[in-house]
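Colleague: Predicted model follows, preceded by the sequence.
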Amino acid sequence: MDIAEIGPDDHARMTEAAGLAATVRAADAPGGQPIIAAHFAAAIAHPRPGHRVHHYTAAIDDRVIGYLRLDVAPENPGTASGELLVHPAHRGEGHGTALLDHALAVCRAEDRRTLTFSTIYALDDGPQRSGDGTRFLERHGFTLALDLVRRRLPVHTPDDAAEQRLWDEALAASGDYEVRSWTGPVPDELLDAMCRMDAMILTQVPMGDLDMAPERVDPARFRAKEAVLAAHRMTPVHTVAVHRATGEVVAHTRVDVYDVPDARHGHVLITLVDPAHRGHRLGLLAKLANLRHLREHHPDVTELWTANAASNAPMIAVNERLGFAPVERIGIHQRAVGGGPDV
């Protein structure tokens, strides 16, 4: 097996890696959130601002059967997060271990202390999932650091009366606030406020046992992130809640949709309410307003996917009231890199 890093112009290997990812997702999580191959390949070609990223393929006779991504954020130089995939037909042959050994060697050479990978596994009463990735990581010394539950919502089949009651409830509790929705880049007059909300994410969202420093976001970096999102063939759909008395943005939700003709789903990237303004149903109000904007302006999107920490009871309650149904778990596993060979 040959492990090779994907170069910035190696579009053929990017496409092969994307095809492998789609195959693995379909096999390991049938009926789950699909991989959009064009987006996956574009994300390889265009790293997020400030991130140091390596992408590798593993090939047998020049046919890609494995993929490895290592991503280091500028605020967390000691931690590499990533993805390790092996074609279902080639599992149990040592390829995953070879890719993991390669990942650990890269981390040691770059002085990374911790390595994290995510896997999909089944809910107790959910659809079947292979669980191969979870078992593989556990055998190699990884432990679960953050447990997430992924949920799905059909966009165009609401209970109109029930949704109207939720809307009325949220409006009644949020009289001091107004919502504003749009598609695409953040308006200039909201840019500083959105930088503040973006930087707040890792301080407010449950992170389990992951030790992650919050992101530092200024207007230049925010705009660079928007440009990369567009290069990834995605468009953000935003709603914010604005405090009427101060004009301050105090809640934000975002759904990303794909600029790919056959894509029919989007995913909720974040919903966040400033702690000083909680208790006014702002999360519910923003999510409902964003859903209505999505239906009107992106009618081809038929389902939404979201993932929440299993411990995030308040946001889970909001999502379940909106009709999001649990489908599967996502485990983020981590281990110390260590100084010697993997055993």
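Modeller: Okay, I see it.
Colleague: from here on, contacts and neighbour counts on C-alpha atoms
Modeller: OK.
Colleague: Would you enumerate the residues in contact with A241?
Modeller: Y177, E178, V179, R180, V249, V250, A251, H252, L282, A286 (CA atoms under 8 Å, 6 or more residues apart in numbering).
Colleague: Now a PyMOL select for only the buried ones of those.
Modeller: Entered in PyMOL, the line below selects the buried ones among the contacts of A241, by 16 or more other CA atoms under 10 Å:
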select buried, resi 177+178+179+249+250+251+252+282+286
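Colleague: For R48, state which of the contacts of A241 is nearest.
Modeller: Set against R48, the nearest of the contacts of A241 by CA to CA is H252 (21.0 Å).
Colleague: Show me where the protein has its helices.
Modeller: Along the chain, counting by DSSP state H, helices occupy 11-28, 37-45, 95-109, 132-139, 160-173, 191-199, 201-204, 219-231, 282-297, 313-322.
Colleague: Okay, and which of the contacts of A241 map to strands?
Modeller: Y177, E178, V179, R180, V249, V250, A251, H252 (DSSP state E).
Colleague: And these, which is closest to L100?
Modeller: H252 (37.3 Å).
Colleague: another one to put next to it:
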Amino acid sequence: MTITETVTVRPLAVDDDEELAEAQRVMRDSALLGRPWGKVPSLREFTIDMRKPSSSERLEPYVAVLEGQVAGLLLMWFPLHDNTKFTWFDLHVDPLLRQRGVGSALAEKAVERTRADGRTTALVEFHVPDDNREDHEYARFARRHGFTYANTEIRRILDLPVDPALLQGFADEAAERHEGYRIETHVGGLPEELRQSYCDCFNQLAVDAPTGEIDFEEESLTPQTYAEELGRMAEQGRTPITTVAIDPSGAVVAYNDLVTRAEEPAEVMQWGTLVRREHRGHRLGMAVKARGLQELARIAPDAKRVQTCNAEQNAHMVGVNEDLGFRRVEALLAYQRKLDA
């Protein structure tokens, strides 16, 4: 237990429905402050995340209590099979209780737990206005606590529906470049025969996508952990819409993941897109994105927006998104604190 002045930091009582609801409220109020496009897990989604352990990463949730009420939330992830020198954390403070040491107490807890677990780098991200990166209060907060800037991603939003003729035009143009590949979309998870090659493809994203000063290693998703994640998503009311490019050998060599949510059907997240290096130059990135959006229009006609993030320096994928009509709304700044330095 950590105490800073009148702020007490302790583990979140995950079996306490009332405290879970209060912690989720703090996260929601914090994440949506000044961000009308901001998205947070619903109470149902949040509860499942807090109570259902993952075999690939350990989640440690903490609350900051001020004058008897939950004033802040810290979520820490400890990867178990890859990138084990890192912790990731997400930090929220009730907007009505800021400037009272809550954020500082939670940041100190994150560093303390990273060090205690034998890890050397703590990572955190903050959403800030695109035109106010250096001097935003979150950037100043990160620097004040010993974190250094590491990378920038840009959040973009695509308003739906997209003109069907535009999507078909992009799909047709891409098809001229990827003869011999087939493009397929699967809802709710990939069939067994595609899961291993999808995992091989997915695991490359951490090392292929630009990450600035952060030195990630390849991830270790397996068909078993993929199935586990599908089960979690089903419980949460989330549905993956995965579009893949399959080469003549039958292997997945490119993918695009869209995710819908039963409790917020208007909002869709684009989680990841990757084309394996040896298969680039065939417009497979555009092919899987365009087909995914075509299938989304059919499967989820009530969807109004798609959100995604790309590294600022990822010119090719940014170009594909902009061609499709994504517009930029904010910056996502990554900071790291190396504890062995």
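Modeller: Yep, that arrived. Quick caveat: nothing in here was measured; it's all calculated off a predicted structure.
Colleague: circling back: out of the helices of structure 1, which is closest to P275 of structure 1?
Modeller: helix 201-204 (8.3 Å).
Colleague: Over which residues of structure 2 does the closest one lie when aligned?
Modeller: On the basis of TM-score structural alignment, helix 201-204 of structure 1 is assigned to residues 205-208 in structure 2.
Colleague: Quick check: buried residues in the matching stretch?
Modeller: L205, D208.
Colleague: And stretch 324-334 of structure 2, by the same measure?
Modeller: Buried residues in stretch 324-334 of structure 2, counted by 16+ other CA under 10 Å: L324, F326, R327, R328, E330, A331, L332, L333, A334.
Colleague: what do you get for stretch 200-218 of structure 2?
Modeller: Those would be D200, C201, F202, N203, Q204, L205, D208, A209, P210, T211, I214, F216, for stretch 200-218 of structure 2 by 16+ other CA under 10 Å.
Colleague: among these, which two are most distant?
Modeller: D200 and I214 (21.3 Å).
Colleague: re the thing from before, figure out which of the helices of structure 1 is closest to P77 of structure 1.
Modeller: Once the helices of structure 1 are compared by CA to CA, helix 95-109 is nearest, at 10.5 Å.
Colleague: by contact count, what packs against the closest one?
Modeller: strand 63-72, strand 79-86 (3 or more CA pairs under 8 Å, 6 or more residues apart in numbering; DSSP states H and E).
Colleague: what does the last one correspond to over in structure 2?
Modeller: Counting by TM-score structural alignment, strand 79-86 of structure 1 falls onto residues 86-93 of structure 2.
Colleague: Work out the gap between the matching stretch and the centre of the chain.
Modeller: Put simply, stretch 86-93 of structure 2 sits 13 Å off its chain's centre (CA atoms, centre = their mean, to the nearest Å).
Colleague: how close does that stretch sit to structure 1?
Modeller: Stretch 86-93 of structure 2, aligned to structure 1 and superposed, deviates on average by 0.9 Å (mean CA distance after the TM-score superposition for structure 1).
Colleague: I would like the residues contacting that stretch, please.
Modeller: With CA under 8 Å, 6+ apart, stretch 86-93 of structure 2 has contacts from 26-27, 30-31, 71-79, 102-103, 106-107, 110, 114, 119-125.
Colleague: Just give the nearest non-adjacent residue to the residue nearest the centre of structure 2, would you?
Modeller: Central residue of structure 2 (CA atoms, centre = their mean): W271, 6.4 Å from the mean position. Nearest non-adjacent residue to W271 of structure 2, counting by CA to CA, 6 or more residues apart in numbering: D257, 5.5 Å away.
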